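Chemist: Next come a sequence and a model predicted from it.
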Amino acid sequence: MARKTKTITACPCGRGFPYAECCAPAHRGHAPATAEALMRSRYSAFALDDDEYVLRSWHPDTRPATIENDPHLRWVGLDILESTGGGMFDAEGVVEFRAHYRDHGKPGDMVERSRFVRHDGQWVYWGPILADGSLATI
C-alpha cells in the first residue's frame, strides 16, 4: 500500500500558514485586503524571485522599469514592526518591517517604513518613507 504524503511549504512571509493558503493567491492575482497583507506578499515575492509580482504590486508612478536580483542574496525572514492604516476602508497605510537576509552566506537585515496606497481599488506599494518623514523618489 502506497503511503500518502503531503508537502506543505510554509509561506516565506512568516505568518505560519502554508504558502498556498497565504501569499500564493496574491501572486496569482487575488488582491490583498490590507496594506500589511500586500507587504507580506511582496516580501514573499522577493524571497521567491517573483519579479513580475513585485513590479505588478508597485504603484505605476514610482515603479522602476526592472528589478535586478542578486543571486547571492536570499531573504530568510520577515518581522512586521508596526502597521498603521491600510485597512479595508483606508486610502493609504504605512507598514514598518524588518527583513532578514543572507548575502554570500552572511546574515543581515534591513528596516523600512513603507507607504501603501489604493490604486484602481487595490493596495499597491508607493515607496519607502525616509528618516526625515519624506517619501523617496525614484
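Modeler: Alright, I've got the coordinates. Remember, it's a predicted structure, so these values are computed and weren't measured experimentally. Numbering: from 1, shown residues only.
Chemist: CA atoms for contacts and neighbours, from now on please.
Modeler: OK.
Chemist: so Arg63 makes contact with Glu52?
Modeler: No. Using C-alpha atoms under 8 Å, Arg63 is not in contact with Glu52, being 11.8 Å away.
Chemist: Which of the two has more residues huddled nearby?
Modeler: Arg63 (17 against 13; other C-alpha atoms under 10 Å).
Chemist: Over to the residue most central in space within the chain. Which of the three states is it?
Modeler: Nearest to the geometric centre of the chain sits Arg42, at 2.1 Å (C-alpha atoms, centre = their mean). Look at Arg42: counting by DSSP: H, G, I helix; E, B strand; the rest coil, its state is helix.
Chemist: which residues touch it?
Modeler: Counting by C-alpha atoms under 8 Å, 6 or more residues apart in numbering, Arg42 touches Tyr53, Val54, Ser57.
Chemist: top of these by neighbour count?
Modeler: Ser57 (26 neighbours).
Chemist: try this one next to it:
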Amino acid sequence: MGKASRKKVDTCVCGSGQDRAACCGPYLDGTASAPTAEALMRSRYAAFVEGREDYLLATWAAATRPASMELAPEQRWLGLAIRATEAGGPDDETGWVEFIARSRVRGQGVRLHERSRFRREDGRWVYVDGEFPGA
C-alpha cells in the first residue's frame, strides 16, 4: 500500500493553531471581515508578520489612523499570546484585547505588551489605540 496523501497545512502565524485559510487568511485576503476584536487583533499580528501595511491601515480607526506607515524589514515576529479580552464579541460595539507580541530586531529581543482598544466602524471591527501596561 502507498503512503496516505497528506495535504500541507499552512498554520496561521497568529498562534491559534488553525490553518491560515480557516483563521486570518480570509480577513487578510479581503474575503471576510473579522467577527470579533480578538480575531481582528490576531489578523493584525499576522499582517505585521506578512508585512501587510495596507491591511494594517485599512483596519485602523479613521480618527487615529496615521497617513502612512513603514514596517521595519529587519523585524522578525516570533509569536503572539493573547492575555485577556473584554467585550469585543460579535454583538458588541467596542472591545479590548490584551496581548504580548514577541519579535527580534537586529538580534535584540523585543516584547510588546499592549492593551488594544477596538470598535466597530461601518459594521467592521477596527483598531483604535492602545495602552501599555507596566510602561
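Modeler: Alright, I've got the coordinates. Every value quoted in this text rests on a predicted model; they were computed, and no experiment measured them.
Chemist: still on that earlier bit, translate the residue nearest to the centre of the first structure into the numbering of the second structure.
Modeler: Correspondence of Arg42 of the first structure to the second structure, assessed by TM-score structural alignment: Arg44.
Chemist: how far away is that match from Glu50 of the second structure?
Modeler: 10 Å (C-alpha to C-alpha, to the nearest Å).
Chemist: now swap in Asp91 of the second structure and tell me
Modeler: 29 Å.
Chemist: Which residue of these two possesses the greater neighbour count?
Modeler: Counted by other C-alpha under 10 Å, Asp91 of the second structure and Glu50 do not tie: Glu50 has more neighbours, with 13 against 9.
Chemist: From Ala87 of the second structure, how far out is the more buried one?
Modeler: Glu50 of the second structure is 27 Å from Ala87 of the second structure, where distance means C-alpha to C-alpha.
Chemist: can you check Glu121 of the second structure too?
Modeler: With C-alpha to C-alpha as the criterion, Glu121 of the second structure and Ala87 of the second structure are 16 Å apart.
Chemist: Could you do Gly30 of the second structure as well?
Modeler: According to C-alpha to C-alpha, Gly30 of the second structure and Ala87 of the second structure sit 24 Å apart.
Chemist: who has more neighbours, these two?
Modeler: Neighbours per residue (other C-alpha under 10 Å) separate Gly30 of the second structure from Ala87, with Ala87 holding more: 16 against 10.
Chemist: Identify the residue of the first structure aligned to that one.
Modeler: Per TM-score structural alignment, Ala87 of the second structure is aligned with Gly85.
Chemist: correct me, but its match touches Ser114?
Modeler: No. With contact defined as C-alpha under 8 Å, Gly85 of the first structure does not count as touching Ser114 (11.8 Å).
Chemist: This completes my enquiry, with thanks.
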